[in-house]
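[1] what's the 3D shape of this:
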Amino acid sequence: MRLSRGVPFVTAALVAGVLSWPTPVVAKAVGERHCPRLERVRVPGAASQQSACLADLTTTGLAGTPYTDMADQAGLTARGTRTPAGVPGMQIDGYFPDSSRFNATHGLHHDAQFVIRLPDRWNGGLVVTGAPGTRRQYATDTAISDQVLALGYAYAATDKGNNGADFYRDGTRPGDAVAEWNTRTTELTRAARKAVAQRYGHAPRRTYMTGISNGGYLTRWQLENHPELYDGGVDWEGALWTADGPNLLTSLPTAVAHMLGGGRDEDLYAAGFARGSEFLWPYHEQAYWGVTQKIYRAEFDPAYDARCPGPSAGSTPERILAPCPSDAAYDYASRPAAVRHAVARVALTGRIGRPLITLHGDLDALLPKAADSDVYARMVDASGRGRLHRYFTITGGTHVDGLYDTYPDRLRPILPCYRSAFDALVSWVERGTRPPADRTVDRPANGDVLNSCALSSPVAPAAG
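    All right, here's what the predicted structure looks like:
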């Protein structure tokens, strides 16, 4: 997709169509073990759930049905990415009690929606994630669900309890909406573990947390605050929130000033944006910088400019994506202490309690790694948890893999490196094989860049 044509990826995610609530379906049986206990598996705490027995839980089988939403996945993966198929099993769609109504999926207009997938052939594990950006529960079906289901894992994803460009309107205090993301992820993890036990007869032997962007932030937060629930995690370009900075509100105002003609390239470099990423800036001006700055500023600092985003982030794609001119002058450091207190409620510390692998593209033009994962890696080291962390910089990687389709000569998808990282995490946790040391993963000069990525040879288990 060229920048001058079509709907920007972020817009597609914000204005994705409404799906009807799935009617319970029993697919043609695939052997005697297909979907036993279908009606007996109940998700603890759910206000509503619908179960279906399906011949294929991957997007190959679900595309065009109410059991996934391809529009909400727009831009996250590159065309030509190979994905597995043919994983029969049970899918449970539902929601937990919640007062907000941003998620229109299935025509419910009800938040705290989730999806749980239970393959017939189970390997004893569970993978949990939360939606990236302002997307919803099916957003990472192609990027994450397909692969882990094919490996035999049960899978659970949450919409984080609020979503869309107006998510900041949820809650009563600044920071409430983002704080709910963490609560909903913990809630789903606990409930999914019990649902897994009902389906298979015992709790998962291993539970992994993972995610992209905001889902990566959730991974970091969960491993810091609830390590008892997980065995490890993979963080794909997670957002960084720290009370004193850096965070999105310290880097994005410089980007907004630049797009409004009030900043120099040098200012963006100083804010952490990488030299060499300039070709991506026009797209991010169109699709990301303005809307991201204004909605997070509205979430944590609503008093700054009550007129913007105003009663709504916007009723049209143009209004949603447009920046607020006042955000070009936003100075996080000079804002009242209450703003930092709001961010502190959701801030990261680096004190992870389980193994974590972080991936970040060196050309990320939304969450530049110099102001994000580089900082987080130092936080982990400073907390004395460096032995639990590995950090890989992906040369040519940017925030969404879909941009590879526009710039195949300059970018590389991160997804194949993510898959390698997940395999490395499993080997680390389950076999004691330590991943390679922190390193930069170079873009190969040839080969299948779309579907392969070697992090390098693993290190053998340490003696004793």
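[2] When you work out contacts or count neighbours from here on, use the C-alpha atoms and nothing else.
    OK.
[3] At which residues are the helices of this structure located?
    For the chain, the helices defined by DSSP state H cover 9-14, 59-62, 146-150, 176-200, 214-225, 248-259, 265-271, 281-287, 289-300, 317-321, 337-344, 373-382, 415-431.
[4] List just the one of these that sits closest to residue 51.
    Closest to residue 51 of those, according to CA to CA: helix 176-200, at 11.8 Å.
[5] and residue 350, what is it in contact with?
    220, 224, 376-377, 379-383, 385 (CA atoms under 8 Å, 6 or more residues apart in numbering).
[6] Who wins on neighbours among those?
    Counting neighbours by other CA atoms under 10 Å, the top entry in the contacts of residue 350 is residue 220, with 32 neighbours.
[7] residue contacts, it?
    233, 235, 238, 348, 350, 352, 356.
[8] can we see that at 10 Å?
    Counting by CA atoms under 10 Å, 6 or more residues apart in numbering, residue 220 makes contact with 209-211, 214, 226, 233-235, 238-240, 348-354, 356-358, 376.
[9] buried subset of the residues you listed?
    209-211, 214, 233-235, 238-240, 348-354, 356-358, 376 (16 or more other CA atoms under 10 Å).
[10] where's the closest residue to residue 157 other than its chain neighbours relative to residue 143, distance?
    Closest residue to residue 157 apart from its sequence neighbours, by CA to CA, 6 or more residues apart in numbering: residue 129 at 4.9 Å. Taking CA to CA, to the nearest Å as the measure, residue 129 falls 11 Å from residue 143.
[11] Now do the shared contacts for the two.
    211-212.
[12] the more surrounded of these two?
    It is residue 129, of residue 129 and residue 143, that has more neighbours when counted by other CA under 10 Å, with 29 against 22.
[13] The structure of the following sequence is requested for comparison with the preceding one:
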Amino acid sequence: MIVAMSLVASLLVPGGPGGLTVPGAEHVVTARLDDLTTAGTVASGHTDPADWAGLHPAATVNPTGVPGVQIDGYFPDTSTTNATHGWNHDSQFVIRLPDDWNGGLVVTGTPGNREQYANDFTISDWVLAKGYAFAATDKGNTGLDFHTDGRRPGDAIAEWNERVTQLTLATKAVVRQRYGRKPARTFMAGISNGGYLVRWQLENRGHLYDGGLDWEGTLWRLKGDNLLGYLPEALKAYPDPEGVRRAGFAAGSEFLWPFHRQHYWELTQQLYQRELDPSYEGAPADYDYAERRPYAAVARIALTGRITKPLITIHGTLDSLLPISRSSDVYAEMVGPHRPFRYHRVEGGNHLDGLVDAHPGRLTPMLPVFRESFAELEAWVQSRR
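    A predicted model of the protein is given here:
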């Protein structure tokens, strides 16, 4: 959970400008690298491939050769779910500052309950090559025990949003020190839980950003569709295809259900039920959100659709974890036609791009759509200036 402290950690950049500080950081380590992309950071030990395993198709080709400075560290926190670097300390972050800067900044939070390097292959490599500074947070808690962080139901997820805000403010200060001026534009991007963070920031902290790209964000809604509603329905119905489709999973996605039933549906339901409704002791398939009404916890993290800056959402029509009909279709309705929102339903896309290789020719990779949509966001924001 967040600890109110006002520490400023000083650091010197070898071979570069000295005296950079990360406002609020308790610990930092900095390095000048010949290549900030995963092509270089895997070899140098400045990323962890396990963080981004399964998030992209094997045939993906990424840019390489982006020299600059990497800062790793953590903000004050009391939880210890993240063991990266042997720190055993949550609220870890990474900041990357390319030498050839384009004036922009991209901030991310991680998908699932992964650690701070989870977006390195899918997002960081791409935006660094375009000249953006990049920052990512572990969201303040990680792993299957993330729900043990905090004192009240909903504390752990609520912290995710605060940690993104914290990192955004700190990185803007670092960027200004490094390059002599503040970012001309700041974007937020994320996948799954990271997409949820994009939505929440643009609804509640829009003044910090110029726009956002949400890749199949998780929908948290006080009343109505959220994963504590449809995942129990799917669990109870499976393997009956009509019942699973009634839970919101698309016709044509049946070949994906066994994998998701085995690895994701029950686990995901249990993790978030333990976070938001920890007193429930029944079977995951028997959970009834409307009856349980964990409204006090969900209200702290719920989305409203009231975005204040341009947002692009992309979501696959065959998503078999967060079915499109009960997540992004619903969020698009919540946003409505009068706010700055664009929505791309990707035919044949699934929640996990890593499954593209397991089902050749049957799934549309989402990563190329993400890259196209990022370019669209850049042009859209520029046109509004």
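[14] what's the TM-score for these two chains?
    After superposition, the two chains reach a TM-score of 0.95 (TM-score structural alignment, normalised by the length of structure 2), with 374 aligned residues with a CA RMSD of 1.4 Å.
[15] that older thread, keep only those of the contacts of residue 220 of structure 1 that are in strands.
    Judged by DSSP state E, the contacts of residue 220 of structure 1 include 209-211, 233-235, 356-358 as members of strands.
[16] returning to what we had before: between the contacts of residue 350 of structure 1, which is nearest residue 305 of structure 1?
    Using CA to CA, the contacts of residue 350 of structure 1 come closest to residue 305 of structure 1 at residue 376, 29.9 Å.
[17] and that closest one, what pairs with it in structure 2?
    Mapped onto structure 2 by TM-score structural alignment, residue 376 of structure 1 lines up with residue 331.
[18] Distance of the aligned partner of residue 151 of structure 2 in structure 1 relative to residue 162 of structure 1?
    Alignment note (TM-score structural alignment): residue 151 of structure 2 maps to residue 172 of structure 1. Residue 172 of structure 1 sits 13 Å away from residue 162 of structure 1, taking CA to CA as the criterion.
[19] Between those two, which is the more surrounded one?
    residue 162 (31 against 9).
[20] Could you identify the residue of structure 2 that aligns with that one?
    For residue 162 of structure 1, the aligned position in structure 2 is occupied by residue 141, per TM-score structural alignment.
[21] Grab the nearest non-local neighbour of residue 93 of structure 2.
    Distance criterion CA to CA, 6+ apart; nearest residue to residue 93 of structure 2, sequence neighbours excluded, is residue 137 at 4.4 Å.
[22] ok, now which ones touch that neighbour?
    Contacts of residue 137 of structure 2 by CA under 10 Å, 6+ apart are 73-75, 90-95, 107-110, 114-119, 160, 163-168.
[23] among those residues, which are in strands?
    Under the assignment DSSP E, the contacts of residue 137 of structure 2 contribute 73-74, 92-95, 107-109 to strands.
[24] Just name the closest of these to residue 227 of structure 2, please.
    Nearest to residue 227 of structure 2 among these: residue 109, at 19.6 Å, using CA to CA.
[25] What lines up with that closest one in structure 1?
    Aligned by TM-score structural alignment, residue 109 of structure 2 pairs with residue 130 of structure 1.
[26] now swap in residue 313 of structure 2 and tell me
    Taking TM-score structural alignment, the alignment pairs residue 313 of structure 2 with residue 358 from structure 1.
[27] ok, its match touching residue 232?
    No - using CA atoms under 10 Å, residue 358 of structure 1 makes no contact with residue 232, being 11.4 Å away.
[28] what touches both of those two?
    Taking CA under 10 Å, 6+ apart as the criterion, residue 358 of structure 1 and residue 232 both touch 210, 219, 389.
[29] ok, the last one touching residue 352?
    Yes - in this structure, residue 389 of structure 1 sits in contact with residue 352. The criterion is CA under 10 Å, and the distance is 8.4 Å.
[30] tell me the contacts of the closest residue to residue 372 of structure 1 other than its chain neighbours?
    Leaving out its chain neighbours, the residue that sits closest to residue 372 of structure 1 by CA to CA, 6+ apart is residue 240, at 5.5 Å. Contact analysis of residue 240 of structure 1 by CA under 10 Å, 6+ apart lists 213-214, 216-217, 220-221, 246-248, 346-349, 367, 369, 371-373, 375-376.
[31] which among these end up buried?
    The buried subset of the contacts of residue 240 of structure 1 - by 16+ other CA under 10 Å - is 213-214, 216-217, 220-221, 246-248, 346-349, 367, 369, 371-373, 375-376.
[32] And the ones in strands among the contacts of residue 137 of structure 2, which of them are buried?
    Among these, those buried by neighbour count (16+ other CA under 10 Å) are 73-74, 92-95, 107-109.
[33] how about those in a markdown table, adding distance to residue 365 of structure 2?
    Putting these into a markdown table (distance: CA to CA, whole Å) gives the following:
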| residue | distance to residue 365 of structure 2 |
| --- | --- |
| 73 | 33 |
| 74 | 33 |
| 92 | 30 |
| 93 | 28 |
| 94 | 27 |
| 95 | 27 |
| 107 | 23 |
| 108 | 21 |
| 109 | 21 |
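[34] any idea which of those is closest to residue 174 of structure 2?
    Distance to residue 174 of structure 2 across those (CA to CA) is lowest for residue 95, with 8.9 Å.
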